[in-house]
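K.L.:
I need the structure of the sequence given here:
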Amino acid sequence: MIIGQAFGWVFDPANYAGPDAVPARLWEHIWISLLAVLIASVIAIPIGYAIGHTGKARGFAIALSGGIRALPTLGVLTLVGLLLGANLQAPLLALVVLAIPSVLAGAYAGIESVEPVTVDAARAQGMTGWQILTKVEIPLGLPLLVGGVRAAVLQVVATATLAAYVGSGGLGGYVFLGLKTQDYAMMLGASILVIALAIAFEIVFSVLQRAVVPAGVAERPTRRRSGSRERPHTPIPEGTPS
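P.N.:
You can find the predicted model right below:
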C-alpha cells in the first residue's frame, strides 16, 4: 500500500510545479553531488597520481583513506554545520570528505596497474618521468580512475540527502519534511527518486569507464581468444605415416 502511494507521489503532477517542485529539488541534489565530487577530484587525483608514480606514501594514503571512510558523515555534517552555520558549505565539505577516499584510491591504483614492463619500455625509448606519467600511466590507468569517481558519485548521491539536514536543499528536503509531518509516502517517494538518480549515474559512468579503455588494451583479449580458437594448419608431407 505504502509503495503504491509513494509512486503516486512521484508521478503526481502537483509535485512538479512551483519553486519547491521535484525538478528544482532534483537539480539541487545533482549539482551539489557533482560539485562535491569535482572538488574531491581536484584534491585527490594529483595526490593519487604522485603516489602511484613514485610509490611513496602509499601506506599513509591507504590508512588516511580508511580513516576518512570510517568517519560518520552525519557527525561530520553536524560538526561543520555548528562551525559554519546552516548553509551550503557544511554539507558540501562533508560530501567532499566522503568522496576523497574513492577518488584517491582510483587514481593511485590506476597508475599502479600499469605493467612495469610497459614503463620500462617507455623509459628505454627516452621518455622522461613526466612523459611516462602523462602519455603512458595516466591513459592506461584512466579506467580505474573513472571507476573511483564512479564509486564516489554513487556514495555522494546517496548521502546528499543529508544536505537538507542543515537546510541546503536537495531531495532530502522531502525526506525530512515527510518525517516531520509523518507523510511516509513522500519520504519513500523521495527515496525512490534518489535511487533512480543513483542508477542513472551508474549507467552513465559504466559507459564512460568502458569508453576510456585504450583501443589496444580493449582489443588484446579478443586477439588472444581468437588465436586460441584458430590454430594454423600444418600440412603433413606425403608418405608420412599417420
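K.L.:
CA atoms for contacts and neighbours, from now on please.
P.N.:
Fine.
K.L.:
could you point out the longest helix in this protein?
P.N.:
Secondary structure of the chain read by DSSP state H shows that its longest helix is helix 22-54.
K.L.:
Please identify the buried residues of it?
P.N.:
By neighbour count on 16 or more other C-alpha atoms under 10 Å, the buried set for helix 22-54 is 22-26, 28-30, 32-34, 36-41, 44-45, 47-53.
K.L.:
I'd like the distance between the spatially most central residue of the chain and Gly18.
P.N.:
In the chain, the residue lying closest to the centroid (C-alpha atoms, centre = their mean) is Arg150, at 1.9 Å. Counting by C-alpha to C-alpha, to the nearest Å, the gap from Arg150 to Gly18 is 32 Å.
K.L.:
How far does stretch 201-218 sit from its chain's centre?
P.N.:
With C-alpha atoms, centre = their mean, to the nearest Å as the basis, stretch 201-218 stands 13 Å off its chain's centre.
K.L.:
which residues touch it?
P.N.:
Applying C-alpha atoms under 8 Å, 6 or more residues apart in numbering, the contact partners of stretch 201-218 are Pro139, Leu140, Leu142, Pro143, Leu144, Val146, Gly147, Arg150, Val153, Leu154.
K.L.:
Take those residues and write them to TSV, including distance to Gln89 and secondary structure.
P.N.:
Output for the contacts of stretch 201-218, formatted as TSV (distance: C-alpha to C-alpha, whole Å; DSSP: H, G, I helix; E, B strand; the rest coil):
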residue	distance to Gln89	secondary structure
Pro139	34	helix
Leu140	35	helix
Leu142	30	helix
Pro143	31	helix
Leu144	29	helix
Val146	26	helix
Gly147	27	helix
Arg150	23	helix
Val153	18	helix
Leu154	20	helix
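K.L.:
To compare with the earlier structure, here is another sequence to fold:
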Amino acid sequence: MRRNLVEAVFVPLFLFLVVFPVVALLFHLNPEGIRRTLADSFFWMSVKNTILAALAAAALSLFLAVGFGYYHLFKQHSYFYRLANLMNDLPIALPHTVAGLALLLAFGRKTMGFLGSTGLAFTLTAVVLAMFFVSYPLAARALAAAVDRMEKELIEVARTLGDTPVEAYFKVALPTMGEALFAGFILAFSRSISEFAAVIMFGGNLPARTQVLASYVFTKVEEGELGMAVTASAFCILLSLVVVSLLWLGKVGKQRA
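P.N.:
Below you'll find the predicted structure:
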C-alpha cells in the first residue's frame, strides 16, 4: 500500500516537474529557428568556447581534487584540511552571482591590471576560472568518496615498506580510484557547461570571445529570437545527454568488471 502511494505521488510529479519542461522546450523547435541558429557563426563560437572552457575547468578541478584527496587521506586533522573541506562546500551554497563578483574583484583590473586593461576579467581565462570555481567541489567530493571507500590496508602496507605518504598516495591509492577520477572529471565538465551567472559576471558575454551556450541562449531570449534560443537550448540538452551517458557508461563498465 505504501509503495503504491509513493508511486502514485512520485511518478506524476516527476513527469510533470522534470520531464515535461524538457519536452515542452523540444516541442517549440521549429525549422526556421534551427536553420538560423545553425547558420549563425556566433552560435558555433559559443559552442567552441563552452567545450574548450569546460574541458579546461574540469581538468583544473580534477588536478586540485587529487590534492584534496591526499589531504583527505593523510591530513584530516590539519587546519588546512578543515579550511579546504569547508571551502569545498561554499561554492555550492553561494549564489553564483556572488561568486562571479568575488572572482571579478580578485582577478579584475584592480589586482591583475598588469595583465591587461581588465585584468583577467572578460577573457576566456575568466570563463574557465568561473566554471572551475563552481565545478571543483564536485570533483573534490568524488575523490574524497573514493578515498573513504578504498582499502586502507593497502596504504598501511605501502607505508611499512618505506613509501612516504606522497609515494603511497600516487603509487597505491590513485591507481585504485580510476572510476572516481573519471566521474570527477565528467561531473566537473557537466557542471561547467551549465554555468551562467558566474561566467557572465566575470567573463562577460562577448560574442565570439567569451560567450558560451548559456549566455547565447540568454542573449537570444533578450533579443526576442525565441526560435534560436530554443534551438541552442536543445543543443545544450543534447550535449548534456552525451556527458551524462559517458558517466552512466563508466558506471556500467565498472559494474561489469
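K.L.:
Make JSON lines from the contacts of stretch 201-218 of the first structure and add distance to Ala215 of the first structure to it.
P.N.:
Formatted as JSON lines, the contacts of stretch 201-218 of the first structure follow (distance: C-alpha to C-alpha, whole Å):
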{"residue": "Pro139", "distance to Ala215 of the first structure": "11"}
{"residue": "Leu140", "distance to Ala215 of the first structure": "10"}
{"residue": "Leu142", "distance to Ala215 of the first structure": "13"}
{"residue": "Pro143", "distance to Ala215 of the first structure": "12"}
{"residue": "Leu144", "distance to Ala215 of the first structure": "15"}
{"residue": "Val146", "distance to Ala215 of the first structure": "16"}
{"residue": "Gly147", "distance to Ala215 of the first structure": "18"}
{"residue": "Arg150", "distance to Ala215 of the first structure": "21"}
{"residue": "Val153", "distance to Ala215 of the first structure": "26"}
{"residue": "Leu154", "distance to Ala215 of the first structure": "27"}
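K.L.:
Can you tell me which of those residues has the most neighbours?
P.N.:
Among the contacts of stretch 201-218 of the first structure, Val153 has the most neighbours (other C-alpha atoms under 10 Å), with 27 neighbours.
K.L.:
Give the aligned equivalent of that one in the second structure.
P.N.:
In the second structure, the residue paired with Val153 of the first structure is Phe189, using TM-score structural alignment.
K.L.:
how about that match, what does it touch?
P.N.:
For Phe189 of the second structure, the contacting residues are Ala54, Leu55, Ala57, Ala58, Ser135, by C-alpha under 8 Å, 6+ apart.
K.L.:
Stretch 225-238 of the second structure corresponds to what range in the first structure?
P.N.:
Aligned using TM-score structural alignment, stretch 225-238 of the second structure spans residues 183-196 in the first structure.
K.L.:
Next: stretch 5-14 of the second structure.
P.N.:
So stretch 5-14 of the second structure sits over no part of the first structure, by TM-score structural alignment.
K.L.:
which strands and helices sit next to whichever strand or helix holds Ser215 of the second structure?
P.N.:
Assigned by DSSP states H and E, Ser215 of the second structure belongs to helix 213-222. Applying 3 or more C-alpha pairs under 8 Å, 6 or more residues apart in numbering; DSSP states H and E, one finds that helix 213-222 of the second structure makes contact with helix 41-74, helix 178-194, helix 226-256.
K.L.:
Show me what counts as buried in the last one.
P.N.:
Within helix 226-256 of the second structure, the residues that qualify as buried by neighbour count (16+ other C-alpha under 10 Å) are 226-234, 236-237, 239-240, 243, 247, 250-251.
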